[in-house]
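> Show me how the following folds:
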Amino acid sequence: MAQLVADPEGNPEAVAGKVVAITGASSGIGEATALLLARRGARVVLGARRPERLKELAVRIEEAGGEAAYLPTDVRVRDDVTALVQLARERFGRLDVLVSNAGVMPVSPLDELRVEDWEAMVDVNIKGVLYGIAAALPVFRAQGAGHFVHTASTAAFRTVPTQAVYSATKHAVRALSEGLRQEAGDSVRVTTVSPGFTRTNFTDGVTDPAVRAQLTERAEAIAMDPSAIARAIAFAISQPSEVDVNELVVRPTAQS
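Here you go, the predicted structure:
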C-alpha cells in the first residue's frame, strides 16, 4: 500500500489547507490523489461506494498527520454527491476543489447489446459529473472561488472498437467541462484530466471476457502508476488563482 512519505517534488504551500472532495476515492487514481494531496497539506473528503476502503484510507491519512473525512458515495445518486459536498463544508468549513473521478468501463462490442452496461457508463461517467456540478457550483459561487477537476480519458480523443459507448461518455465529460469553463467566469476553475492506460482495477468491470483479457494484457504491458495522474491533478490545483489549467492528457510513453 502507498504510504504518506515525504514528497520531494511537491509545492506543499500551493495546496496546503485546501479542502478537496474526491469521488472514486477508494482505489486507483482517486486513492493516489487523496494520498498525494493529503501529503501536501490538503484536507481531503473521500467518497466511494466501498465504506471499508474509505475508512482504511482515511485512517492511513490521519495516522500520517493528514486530515480526512469520508462518506459512502454512489455518484449515480444525486443526494449522495450533494451529501459529500455538504460533509466538506460541515467538517472543514468550505470546499475548494471537487475531483469528479468515479468512472466505470464495462466495454464490449455494440453487437452484444449489453444495454445495462451502456446505462451504467452513462449514469456514472456523465451523470455523476453533472451531479457534482449541481452540488458544488452553488457553493463555489457563494464562496467566490472553486475548482472542478474532471477525470476523462484518452478515449475522449480516440474511439476504437468495443469502446464506443465508453468513449462517448468521456467525450461528453470533455464537452461538459469546456462548457462549464466558458460559463464559469473568473472565479471558478475547470480542469479535465485524461489518463491513458493506468494501473487501476478498471478491467474488473469489463463484462466481456475476451475484451477483459485483451485490456488486461495491454495494461500489464504498458500501464503507468496512478500516482502519475495524481501529480497532474496536484499540478492543476497548485496554480495561482488567476491561472486555469483547462486540460491535461497523461499517457504512458508506450501508448499509441
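> drop to CA atoms for contacts and neighbour counts, all remaining ones
OK.
> relative to its centroid, which residue of this structure is most remote?
No residue in the chain sits farther from the centre than D111, which is 30.0 Å out by Cα atoms, centre = their mean.
> Would you verify that it is located in a helix?
Yes: counting by DSSP: H, G, I helix; E, B strand; the rest coil, D111 is part of a helix.
> Next secondary structure after the one helix or strand E90 maps to?
Using DSSP states H and E, the element containing E90 is helix 78-92. Per DSSP H and E, the first helix or strand lying C-terminal to helix 78-92 is strand 97-100.
> Buried residues in that following strand, which are they?
For strand 97-100, burial by neighbour count (16 or more other Cα atoms under 10 Å) applies to 97-100.
> ok, residues contacting stretch 155-170?
Stretch 155-170 has contacts (Cα atoms under 8 Å, 6 or more residues apart in numbering) with 105-110, 118, 121-122, 125-126, 152-153, 171-172, 174, 194, 196, 211.
> Among those, which ones are in strands?
S194 (DSSP state E).
> Can you say which of the contacts of stretch 155-170 are buried?
Judged by 16+ other Cα under 10 Å, buried ones among the contacts of stretch 155-170: 105-108, 118, 121-122, 125-126, 152-153, 171-172, 174, 194, 196, 211.
> Mind checking which of the residues you listed are in helices?
118, 121, 171-172, 174, 211 (DSSP state H).
> Columns distance to G144 on top of those, output as a markdown table?
Listed next are those as a markdown table, based on distance: Cα to Cα, whole Å:
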| residue | distance to G144 |
| --- | --- |
| W118 | 37 |
| M121 | 32 |
| H171 | 29 |
| A172 | 27 |
| R174 | 24 |
| V211 | 46 |
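> Among those residues, which one lies nearest to I233?
Minimum separation from I233 among these (Cα to Cα) is found for R174, which lies at 15.6 Å.
> The closest one touches A152, doesn't it?
Yes: at 6.8 Å, R174 counts as touching A152 under the criterion of Cα atoms under 8 Å.
> Quick check: neighbours shared by the two?
T192.
> quick one: contacts for I133?
F148.
> For A221, see how far away the residue nearest to the spatial centre of the chain is.
The centroid of the chain falls nearest to N101 when counting by Cα atoms, centre = their mean (1.9 Å). Going from N101 to A221 by Cα to Cα, to the nearest Å gives 24 Å.
> Before we compare anything, build this one as well:
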Amino acid sequence: MTGSTTSGGSTPAKTVAVTGASSGIGEATARRLAADGHRVLLGARRTDRLERITAEINESGGRAAYRRLDVTDAADTRAFVDAALGAHGHLDALVNNAGLMPLSPLEALRTDDWDRMIDVNVRGVLHGIAAALPAMRAQGSGHIVNIASVGAYEVSPTAAVYCATKFAVRAISEGLRQESAGTVRVTLVSPGVTESELADTIADPVAREAMKTYRAVALPASAIADAIAFAIAQPPEVDVNEIVVRPAARARAA
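The predicted structure follows:
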C-alpha cells in the first residue's frame, strides 16, 4: 500500500491519523484527505459520530477506520497510533486536532476549565507526538500537523488560558521542527474563527454571548481542511512550517 497513489494519481497515498475527528475541523480533514485518496484513521470520544463519518467516507469510495480516543490518556493515544501502524505498517502523518475552548475571564476562576484546556490542548498534542514520533523516526519519515489558532499569536479578553495553550502548541511545534529536520516534517496550522463546536464548550455567559457576535464571520471547516491537505501533499523535500487562515472579511488579527 505504500507505493499506491491518490485518486489524482500524482501524490502517493498516505496513512493519516486525525484526532478530534468527530466534528468540525477534524471531520472535514478526514473527509478531505480520504477524498484525496489517503487512508484515514479517525479518533475521538464520540464513537457514534465516528462510526457515521467513517461509513460515509467508505461508502463514497474512501478508505477510513475509526477508534475511540481520549487524547488526555497517553496510553490510549499510543494505542490509537498503534492501530494505524498495525493496519498499514506505517504512519505517514498525524493531525493533532483535538481541542477545547471554554473561554471565561480569569477573575471567574473556572479552574476546572483551565485544567481541561491544558489537558486536551497541550497534553493531548504532546501525547500525540510521543506516540507517533518513535515510529516515524524508525521508518525514516513522517509528518506531524498540529492545529493551533490565531490565538497562538495574540491574546484577547476571556481567552488568556486558551491562548496560552495555543502559544504552547506553537512553541512545541517549532521545537519539534528544529529537532526533527530531515526526518519528520512539522506543520502548525492556525485557524481564525471557524465554524465548529468549540464555542459550545463555553460555559461562562459573558464569554458565550461575546463569542456569538465574534463568530458572525467565520470560515467553513473545509477551508482549514484544505490547508492541512496542502501541507500533507507537498513532496518530501518541502516542509510547510506554518499556515495561518483567517476570514477575508475580518480586519483584526484574530
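> circling back: roughly how far out does the helix holding E90 of structure 1 sit from the chain middle?
16 Å (Cα atoms, centre = their mean, to the nearest Å).
> Where in structure 2 does it fall?
Aligned using TM-score structural alignment, helix 78-92 of structure 1 spans residues 74-88 in structure 2.
> mean deviation of the matching stretch from structure 1?
For stretch 74-88 of structure 2, the mean deviation from structure 1 after alignment is 0.9 Å (mean Cα distance after the TM-score superposition for structure 1).
> So which bits of that stretch are buried?
74, 76-85.
> Just the residues contacting that stretch, thanks.
By Cα under 8 Å, 6+ apart, stretch 74-88 of structure 2 touches 1, 15, 17, 41, 43, 67-71, 90-91, 124, 127-128, 130-132.
> Type out the ChimeraX command that picks the buried ones from these.
Selection of buried members from the contacts of stretch 74-88 of structure 2 for ChimeraX, criterion 16+ other Cα under 10 Å:
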select :15,17,41,43,67,68,69,70,71,90,91,124,127,128,131,132
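> Trace G182 of structure 2 over to structure 1, please.
Matched by TM-score structural alignment, G182 of structure 2 corresponds to D186 in structure 1.
> so how far is F140 of structure 1 from its match?
D186 of structure 1 is 12 Å from F140 of structure 1, by Cα to Cα.
> Show me which of those two is the more surrounded one.
A direct count of neighbours by other Cα atoms under 10 Å for D186 of structure 1 and F140 places F140 higher, at 22 against 14.
> give the contact list for that one.
Contacts of F140 of structure 1 (Cα under 8 Å, 6+ apart): 95-96, 146-147, 188.
> Repeat the analysis, applying 10 Å as the threshold.
Listed by Cα atoms under 10 Å, 6 or more residues apart in numbering, the contact partners of F140 of structure 1 are 94-97, 133, 146-148, 184, 187-189.
> Ok, R32 of structure 2 next?
With Cα under 10 Å, 6+ apart, R32 of structure 2 has these contacts: 26, 38, 40, 57, 62, 222, 225-226, 228-229.
> possible to save these as TSV with neighbour count?
Listed next are the contacts of R32 of structure 2 as TSV, based on neighbours: other Cα atoms under 10 Å:
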residue	neighbour count
G26	28
H38	25
V40	28
I57	19
G62	21
S222	19
A225	21
D226	15
I228	24
A229	16
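> Cross those residues against strands and list the overlap.
V40.
> Redo the contacts of R32 of structure 2 as CSV? Include distance to P247 of structure 2.
Formatted as CSV, the contacts of R32 of structure 2 follow (distance: Cα to Cα, whole Å):
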residue, distance to P247 of structure 2
G26, 19
H38, 28
V40, 28
I57, 28
G62, 29
S222, 13
A225, 14
D226, 14
I228, 16
A229, 18
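> Nearest to A203 of structure 2, out of the contacts of R32 of structure 2: which one, please.
G26 (22.5 Å).
> For that closest one, what is the corresponding residue in structure 1?
In structure 1, G26 of structure 2 lands on G30 (TM-score structural alignment).
> Was I right to think its match contacts R53?
No: the criterion here is Cα atoms under 10 Å, and G30 of structure 1 misses it with R53 at 11.7 Å.
> thinking the residue nearest to the centre of structure 1 is in contact with A34, fair?
No: taking Cα under 10 Å as the definition, N101 of structure 1 is not a contact partner of A34, at 11.2 Å.
> what residues do these two have in common as contacts?
22, 25.
> that older thread, which of the ones in helices among the buried ones among the contacts of stretch 155-170 of structure 1 sit farthest apart?
R174 and V211 (25.0 Å).
> related to what we said a few turns ago, ok, the match of G26 of structure 2 to V45 of structure 1 distance?
11 Å.
> which residues do those two both contact?
With Cα under 10 Å, 6+ apart as the test, G30 of structure 1 and V45 both reach 22-23.
> In space, what's closest to the alignment partner in structure 1 of D204 of structure 2 - neighbours in sequence excluded?
In structure 1, D204 of structure 2 lines up with D208, judged by TM-score structural alignment. Leaving aside its sequence neighbours, D208 of structure 1 sits nearest to S108 (Cα to Cα, 6 or more residues apart in numbering; 5.8 Å).
> Give me the aligned partner of that neighbour over in structure 2.
Looks like S108 of structure 1 aligns to S104 there (TM-score structural alignment).
> There's contact between that match and R208 in this structure, I believe.
Yes: look at S104 of structure 2 against R208 with Cα under 10 Å: they come within range, at 8.3 Å.
> where do the contact lists of these two overlap?
With Cα under 10 Å, 6+ apart as the test, S104 of structure 2 and R208 both reach 158, 202.
> Trace H147 of structure 1 over to structure 2, please.
In structure 2, H147 of structure 1 lands on H143 (TM-score structural alignment).
> Its match reaches A135, doesn't it?
No: applying Cα under 10 Å, one finds H143 of structure 2 not in contact with A135, separated by 11.2 Å.
> residues shared between the contacts of these two?
91-92.
> Counting neighbours, go ahead and name the busier of the two.
H143 (23 against 19).
> Contacts only, for the more buried one.
By Cα under 10 Å, 6+ apart, the neighbours of H143 of structure 2 are 16, 91-95, 132-133, 136, 183-187, 231-232, 236, 239.
> cutoff 7 Å now
Residues in contact with H143 of structure 2 (Cα atoms under 7 Å, 6 or more residues apart in numbering) are 92-94, 184-186.
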